[in-house]
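**Q** predicted structure and sequence below. I'll ask about it afterward.
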Amino acid sequence: HFLRGYYYFKLWDYFGGVPIYDKPMNVDEAYKPRATNGEVYAFIVNDMTEAYALLEGSYSGSDAGRATKWAALAMRGKAHLWAKEYEKAAADFRELMEKSDRVLLDDYHTLFRVAGNNNSEVIFDVQYVAEKGYGIATDRNYGNAMGATSGSQRTRPTPELVNAYEMADGTPFDFSNFTNADGDPFNPDNPADWNDEASVRALFANRDPRLQQAIVVPWSTFVGRGGAEYLYRFPVVTTDPTSYVPVWTNGSYAWRKFVETGSVYTLQDNMPQNFPLIRLADVILMYAEAQNEALGAPDQSVYDAVNAVRNRAGMPDLPTGLSKGQMQERIRHERMVELCGEGQRYSDIRRWGIAKDVVDGVWMTEFTGVQIRQRGFPDHYYLWPIPQSEKDVNPNLDQNPGWE
């Protein structure tokens, strides 16, 4: 029940309504039309309710990593949240927070290293081992060129993410509060302003501790192959390749999150690092979101939830007296920085209906400021197209609007 419900949730998230198959079918029965959104939602809730009743609260030994009743409860709450059934979602998340054995890990960075596998915060993850075909390729996809397996940095933190991290005192980061080498306001769009080491270092000092626990920023260090410490000199554009040691030479920022240091693991694409699909901080923030949406104004439990995640990271409490809308923005911001790189943001901005605002009109540029191409997010991008290969197999599948 759990795995079926989990995969139906992913299909529902990306495609909307899909055919429901709850038992083996013969050929004549297989060509079902798409169920409605409401029918798929109800099916997921039913599967997770069944799983909750059947599964144990924890497993150990060779069974570690199996889905638990708490994973089922988290997914049921998540389905309620996606369906905007906020009171039901809050109730499920509250039960998990009060009754499960899951607690926030003290050290944020350890969550995303091999040393943090099977930690107290993880509710459900994908388990990996350092054997060919059974590991995860975070070393290549997240890792930088100076890592033990020469990562390709296929995914990189965006400037939008880096700029979202607050100052250590909880105030927003703003380039206008910083100066360049000439004492003028720092202009992030002027490549010359990035040439002064002291000015650049100041941008990343006294920020939310999660910034440098998740991201390698200019002029910070990274322990790479052979246990050597590499300094990320900046900018990376230079005619003398011996004048700097790059962490990666194709972007301003690199991931520290999910990247192992040193050369303990050298089998490329096969890191023994578990990847979290559900963890307690995610559930706590989803509870805060659901409870805030269910009420006319945030109650103390909403503040307590968000502050628990912030305080674990070393950040101060939210200011009091926030309106429902202001708290909504704070929760969305917290999810962006807390869960970065974990595959949550794309679904979040789509379910909130803000993907067009976030993505539309964003220019892809070179460091020199030359605009290469513009990204767009038309309305029909909120749902993926039904693959033609699936329509070829089942002619009763209607295509999502805008993808015909």
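**A** Everything's here; your move.

**Q** okay, CA-based contacts and neighbour counts for the rest of this
**A** Noted.

**Q** nearest the geometric middle of this structure, what residue?
**A** Closest to where the C-alpha atoms of the chain average out (CA atoms, centre = their mean) is residue 342, at 3.0 Å.

**Q** count the residues that sit near residue 293.
**A** 21 (other CA atoms under 10 Å).

**Q** in three-state terms, label it for me.
**A** Applying DSSP: H, G, I helix; E, B strand; the rest coil to residue 293 yields a three-state assignment of helix.

**Q** quick check: the residue nearest to the centre of the chain touching residue 278?
**A** No - using CA atoms under 8 Å as the test, residue 342 is too far from residue 278 to be in contact (9.6 Å).

**Q** helix, strand, or coil at residue 395?
**A** Quick answer, by three-state DSSP: residue 395 is coil.

**Q** and residue 276, by the same measure?
**A** Three-state assignment for residue 276 (three-state DSSP): strand.

**Q** ok, for it, nearest residue in space, not its chain neighbours?
**A** Nearest residue to residue 276 in three dimensions, chain neighbours excluded: residue 125, at 4.2 Å (CA to CA, 6 or more residues apart in numbering).

**Q** check it against this one:
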Amino acid sequence: MKALKISILGAGLLSLISCNEFLDRYPYSENSSSTMFSSATLAESVVTGGYSNLLYDYNSTDRSVLNWDSFSSVMDPQEGIVNLDYNYLFGTLQPNNSMFQTYWKRFYEGINRANDVIENIGRVPDMSDATKAKRIAECKFLRAYHYYRLNALWRGVPYYDRNLAPDEYRLGRSSEEEIWRLVVKDCTDCIDCSEIPDRYVSGNADYGRVTRGAAYALRGKAYMWLKQYDLAEADFGKVGECGYDLYTGSYESLFTETNEKCEEMVFSVQMVEEEGQGNAFSNNYGNYCTVGYGKYQHYLNVNFIDSFEEVDGKPFSWDDYFPGYSSMTPEARSVYFLRNGLTDTEKTAMSTYGADMSKYDALGNEVRLRAAYENRDPRLAAIAITPYSTYDGGASGTVVTYTSRYPYRDWQAPSLDLRYGNNAYMLYPIRKFVTKGREYTNIGYNPVDVPIIRYADVLLSQAEAVNEQGRWQEAVSYVNRVRNRAGVALLNAPGNTNTKVSGVEEMRARIRNEKKWELACEEQLYFEELRWGTWKTDKFVAKNGLQNVWGAPVYTYIWGGDAYLKWAIPQSEVEKNTNIKQNEGWN
């Protein structure tokens, strides 16, 4: 669907003419609607505008667009923006915070665009009935997707399945369960539409549009929130029957333009290398050495990095590499992360900081540290730039290989140290989705599609659905398919005590860890941690927050109370519509 990708911005603008501006936007114009649905060409642009709303989370270099994984336990915002944009993590938000209003409007805008098509496309004179049915089904999926995200955050919202005049938006909140049921209904209508294909293959002109496999996956996710695990299991099984499967190459090569349309991508946001149309992850995740000078807005969480197992499935422990490590202060054990050949000035500075310099090896410090990362789950190296690993950057105009070292000296020759934000710290920069060398030269955007639903996620969700029904032995087989592709030891492999698992509780923990290792940086995990009920524990454990790689905090999160488990209804919406009741704890 490259044609859709190229035209998506213009189509979005066209669709705004015909869309009812929700709540405080311009009222729906019957005249403009007559125009936009007067021909198939114009009507298709409105449909394309519905798809364009999906771009919002992935194509902006504006900090006001939040990164959902920085709300999860796998990632942390950099210290320069956390107090500006992520103060939800410090317990200081009020219901009038712009974050709540921005995303309330953003999701309802997607619903508004979908409703516009569902209501009006039936009267397009030069469009076949089959195409009309197909577009309506696609937009029901898009509406379901936006209600899915609204409901995950707010747990019950007003439900509108048609567009109204601004003063008519006065419904109260449907319950959380009611919204999940309505998500299920829209997905079911999409599945039942005979014009919706099971799957599009790469090269098809309609690639990127909604498929039956995507609708099964989204409906299965709604059933998981409802804890109807048998129905979720059935739906996740149907996704495979639609022709989706795991990509058979390496995990690292999965997130490339070459493989962006492989059999694993159930539903993805289509990208091109131009402003407003491309994947901004490279810019926002990237480091200073990334082409265009990445903004290094997010880093990987130290506890998440330490959770990655050894290749043989053994839990990772720093004490296996540096005996006594866990009993040392973070400052003392920083010695193990120092570069070879420190100057006298650097030695003095580190000694003053608290490093136990008696353990410093001037010639072999880097080699012994690299050993702690080299035998780990290969997904770690694909996701993170670990200490003393290399990264090919292109910010200088040519491809240059940089190395992550500490203390930082200079990103230019002869040092060629990896430069990111504040190099006074040693952190875990992101590698996944970040441009390598000069493969893409657009300053802020690259053309790699962003997956919203991947088949690996479907398999792990199927494992969870099966496990929650008590069939943990069967769940092992689904997880092992993902682990096999990753290149790590299989669960319950004969003779391997490291991967032994027995019972539902152990399997539940395994599945949740596997999802984090597999889906990091794809902006899905915050919603999973909310559903699991683990977000408070996972994100706000003692001393959790952005840390140096040796565990010394840069900043620490502060739990704001159980009200934070649900988002606040925007205060302006409560004031405009007295039928909306605020979530508990936000009054």
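**A** Perfect, I can see it now. Quick caveat, the model's predicted, so the values are computed rather than measured.

**Q** the residue nearest to residue 276 of the first structure matches what in the second structure?
**A** Correspondence of residue 125 of the first structure to the second structure, assessed by TM-score structural alignment: residue 268.

**Q** to what extent is that match buried, counted in neighbours?
**A** Residue 268 of the second structure has 20 neighbouring residues, counting by other CA under 10 Å.

**Q** check which helix or strand covers it.
**A** strand 265-269 (DSSP states H and E).

**Q** for that strand, packing partners?
**A** Using 3 or more CA pairs under 8 Å, 6 or more residues apart in numbering; DSSP states H and E, the elements in contact with strand 265-269 of the second structure are helix 212-226, strand 450-454.

**Q** so for residue 481 of the second structure, which of the ones you listed sits nearest?
**A** Nearest to residue 481 of the second structure among these is strand 450-454 (13.7 Å), distances taken as CA to CA.

**Q** can you map out the strands along the stretch 251-400 of the first structure?
**A** Using DSSP state E, counting those that start in this stretch, the strands of the stretch 251-400 of the first structure run over 254-255, 275-279, 363-365, 371-374.

**Q** mind listing what's buried in the second one?
**A** Burial within strand 275-279 of the first structure, assessed by neighbour count using 16 or more other CA atoms under 10 Å, is assigned to 275, 276, 278, 279.

**Q** residue in the first structure paired with residue 317 of the second structure?
**A** In the first structure, residue 317 of the second structure lands on residue 174 (TM-score structural alignment).

**Q** so for the biggest helix by length in the second structure, what gets flagged as buried?
**A** Using DSSP state H, we find that the single longest helix of the second structure is helix 129-154. In terms of neighbour count (16+ other CA under 10 Å), helix 129-154 of the second structure has its buried residues at 131-148, 150-154.

**Q** the match of residue 317 of the second structure - nearest residue in space that isn't next to it in sequence?
**A** residue 163 is the one closest to residue 174 of the first structure (CA to CA, 6+ apart), at 7.8 Å.

**Q** quick check, the one you found in a strand?
**A** No - using three-state DSSP, the assignment for residue 163 of the first structure is helix, not a strand.

**Q** trace residue 246 of the second structure over to the first structure, please.
**A** Aligned counterpart of residue 246 of the second structure in the first structure: residue 104 (TM-score structural alignment).

**Q** burial count for that match?
**A** Neighbour tally, residue 104 of the first structure, other CA under 10 Å: 18.

**Q** again, but for residue 56 of the first structure
**A** There are 13 residues near residue 56 of the first structure, going by other CA under 10 Å.

**Q** dump the residue contacts of whichever residue in the second structure pairs up with it.
**A** Matched by TM-score structural alignment, residue 56 of the first structure corresponds to residue 197 in the second structure. Taking CA atoms under 8 Å, 6 or more residues apart in numbering, we find residue 197 of the second structure in contact with 211, 212.

**Q** give the helix, strand or coil label for residue 197 of the second structure.
**A** Recorded secondary structure, residue 197 of the second structure: coil (three-state DSSP).

**Q** and it, how far is that from residue 214 of the second structure?
**A** Applying CA to CA, to the nearest Å, the value for residue 197 of the second structure to residue 214 of the second structure is 10 Å.
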